[in-house]
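S.K.: A structural model of the following input is requested.
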Amino acid sequence: MAWGRRTAEVEQAPKTFLGSVWETLKTIFWALLIAGIFRTLFFQPFWIPSGSMKDTLLIGDFLFVNKMAYGYSYASCPSIRIAAIGLDLDQEDFCGWLPWPEGRVLGSEPERGDVVVFRHPVTGVDFIKRLIGLPGDRVQMRDGRLWLNGEPVPLEPAGEFVEPYLPQGPQGLPPSCRGGPRRPGEPCISDRYIETLPNGRSYSVLDIGRSVADDTGVFTVPEGHYFFMGDNRDNSTDSRFPQSARGVGFVPAEDLVGRADRVMFSSAGRSMLAFWTWRGDRFFHPIR
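M.R.: This next block holds a predicted model:
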């Protein structure tokens, strides 16, 4: 009888192991499903990869994008890009089959001055810029100064923004400096100004001198579209440049992902996992 019990136990062992594997797989499936729903409907993590929004946002800032701010479209669906393994899934891969209506579901209008994550109209890559022009607005740059609807936007000097001339972020790119490149470790200086939009929103912008986008024609924002600019005006590819694989052009309302309200934490190193490089003064830092 003892021998028979041992045989039964041995025969049941594989079933117990397979059952454990199945339970683990189910747990992982439901965890990913819940995380996907949370990311699609509520908040999306975003890590700042470039310096186009300095000094409002720094390379290595980590934040969550509020997707409830403007309602939902196909751009609210998650995207997964892991270059190391060649994985490139965008919103259309996940949700392109759904019969999305024109515009946005439960939509609300963004406000001028919001810092917004949006899907690039050509490449599908997520960008983050400041909303400058609403539908019907006339936007122009004259001698490096922003004009809205025929009026100059108030601009006040606010000192300098200084950072070391060193490689930044995972791409290892050095910052742009007034007067051109510096030797490694030397101060990299940009002129800093406070810009105030007609609705009273104020924020800092950086300038390092003359650039190709300091003087433009008049951009009239079409209905259902928006005009975006980076706060680092001489180091931002934005709506001042024609829509292409690099230029943004006018951004359709359905490409808005959400609003950025607060930096959660920030890493000055090559990886956000390098906790010894985290910037202590940027924990829960509000985005103006």
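S.K.: okay, CA-based contacts and neighbour counts for the rest of this
M.R.: Noted.
S.K.: need the three-state assignment for the nearest residue to residue 223 once chain neighbours are set aside.
M.R.: Spatial nearest neighbour of residue 223, chain neighbours left out: residue 135 (4.9 Å); criterion: C-alpha to C-alpha, 6 or more residues apart in numbering. Under DSSP: H, G, I helix; E, B strand; the rest coil, the three-state class of residue 135 is coil.
S.K.: pretty sure residue 135 sits against residue 228.
M.R.: No: counting by C-alpha atoms under 8 Å, residue 135 does not reach residue 228; the two are 11.7 Å apart.
S.K.: for residue 130, see how far away residue 51 is.
M.R.: The gap separating residue 51 from residue 130 is 13 Å, by C-alpha to C-alpha, to the nearest Å.
S.K.: so between residue 135 and residue 228, which is more surrounded?
M.R.: Higher neighbour count among residue 135 and residue 228: residue 228, with 26 against 15, using other C-alpha atoms under 10 Å.
S.K.: ok now do that one, which residues does it touch?
M.R.: With contact taken as C-alpha atoms under 8 Å, 6 or more residues apart in numbering, residue 228 is in contact with 129-133, 238-239, 250-251.
S.K.: next: residue 53.
M.R.: 128-129, 230-232, 236.
S.K.: one more: residue 78?
M.R.: Applying C-alpha under 8 Å, 6+ apart to residue 78 gives the contacts 36, 39-40, 44, 90-91, 94.
S.K.: what number of residues lie near residue 75?
M.R.: Other residues within reach of residue 75, judged by other C-alpha under 10 Å, total 27.
S.K.: next, the structure of the following sequence, for comparison with the previous one:
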Amino acid sequence: MATAKKEDTLGENIKTIVYALLIAGVVRTLFFQPFWIPSGSMKNTLLIGDFMFVNKMAYGYSRHSCPWSICPISGRIFGEEPERGDIIVFKHPVTNVDFIKRLVGLPGDRVQMREGILYINDVAAPQEDQGVFVEAMAQQGPMRHTPRCSNRVVGEGADCEKQLAIETLPGGVEHAVLNIGDSFADNTPAYTVPDGKYFFVGDNRDNSGDSRIPVSANGVGFVPFENLIGRADRVIFSSAGARIMYFWTWRKDRFFKALK
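M.R.: Model prediction:
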């Protein structure tokens, strides 16, 4: 009798685990996908170590909605067009790696960078100077990246500065952008966004591989609609440390922080 009870208990435990995994898989596929920020390309909107759940219902579903892009979907179903200014997780068109950037160019738009200023349909997106963004020169996140600074080489623990501005996109979306210095991506050709594709740029303009660089291992180019995974709306948790259990590195002021 004892052996039978143990077998029944083991069987129930296995069922519970299987059901939990199935529910988690459905939630991750249809509703929300967890996402950690691994790099500084979206500072200061997103910091290395920010954690969020990406809203996968925002733009409908494609084959990339499933882990490893295995959904048996051709094109996109229940699709909703993204809006300019959305912060979006998408699959890189070549490497299939998850990226997160800000959408600035819609199909048919003419997008160009001139001397570090974003132009959309030949109209500058105005920037209002906000002084400097300051962070410590220190290793950040599990990959131990160190930030780039506009005040050149600084020692460990010293202030690392970047120029901070508020940019206003057509339609009125306002968001922070950073400038480190002159960069090859400060001046680009004029790109006309094809139908069914989108143009993305990182908020940390001089530290972002994005649509300003033609599609390659280093550049994103135009991103097809089916590659969009979901919209990032809010930071849930944030840690500056190499391990999540290092509670002294938690950024409590970023818990449940809304994004814009």
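S.K.: sorry, back to before: buried ones among the contacts of residue 53 of the first structure?
M.R.: Buried members of the contacts of residue 53 of the first structure, scored by 16 or more other C-alpha atoms under 10 Å, are 128-129, 230-232, 236.
S.K.: so residue 10 of the first structure is in which element?
M.R.: Residue 10 of the first structure belongs to helix 2-41 when assigned by DSSP states H and E.
S.K.: downstream of that helix, the next helix or strand is which one?
M.R.: Tracing the chain C-terminally past helix 2-41 of the first structure and defining elements by DSSP H and E, one meets strand 43-47 next.
S.K.: average gap between that next one and the second structure?
M.R.: In the superposition with the second structure, the average deviation recorded for strand 43-47 of the first structure is 0.8 Å (mean C-alpha distance after the TM-score superposition for the first structure).
S.K.: check which element follows that strand along the chain.
M.R.: Next along from strand 43-47 of the first structure, by DSSP H and E: strand 61-66.
S.K.: where in the second structure does that next one fall?
M.R.: Aligned by TM-score structural alignment, strand 61-66 of the first structure falls on residues 50-55 of the second structure.
S.K.: the matching stretch vs the first structure, mean deviation?
M.R.: Looks like 0.7 Å for stretch 50-55 of the second structure (mean C-alpha distance after the TM-score superposition for the first structure).
S.K.: mind listing what's buried in that stretch?
M.R.: Residues of stretch 50-55 of the second structure classed as buried: 50-55 (neighbour count, 16+ other C-alpha under 10 Å).
S.K.: what's the counterpart of residue 231 of the second structure in the first structure?
M.R.: Using TM-score structural alignment, residue 231 of the second structure pairs with residue 259 in the first structure.
S.K.: ditto for residue 18 of the second structure
M.R.: Taking TM-score structural alignment for the superposition, residue 18 of the second structure sits opposite residue 29 in the first structure.
S.K.: can you give me the distance of that match to residue 35 of the first structure?
M.R.: 10 Å.
S.K.: can you give me the strands in the stretch 51-200 of the second structure?
M.R.: 87-91, 98-105, 110-114, 117-120, 123-124, 127-136, 159-168, 174-179, 191-192, 197-201 (DSSP state E, counting those that start in this stretch).
S.K.: distance to residue 236 of the second structure added to the ones you listed, as CSV?
M.R.: What follows is the strands of the stretch 51-200 of the second structure, written out as CSV (distance: least, C-alpha to C-alpha, whole Å):
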stretch, distance to residue 236 of the second structure
strand 87-91, 15
strand 98-105, 16
strand 110-114, 32
strand 117-120, 30
strand 123-124, 33
strand 127-136, 21
strand 159-168, 24
strand 174-179, 19
strand 191-192, 35
strand 197-201, 23
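S.K.: trace residue 37 of the second structure over to the first structure, please.
M.R.: In the first structure, residue 37 of the second structure lands on residue 48 (TM-score structural alignment).
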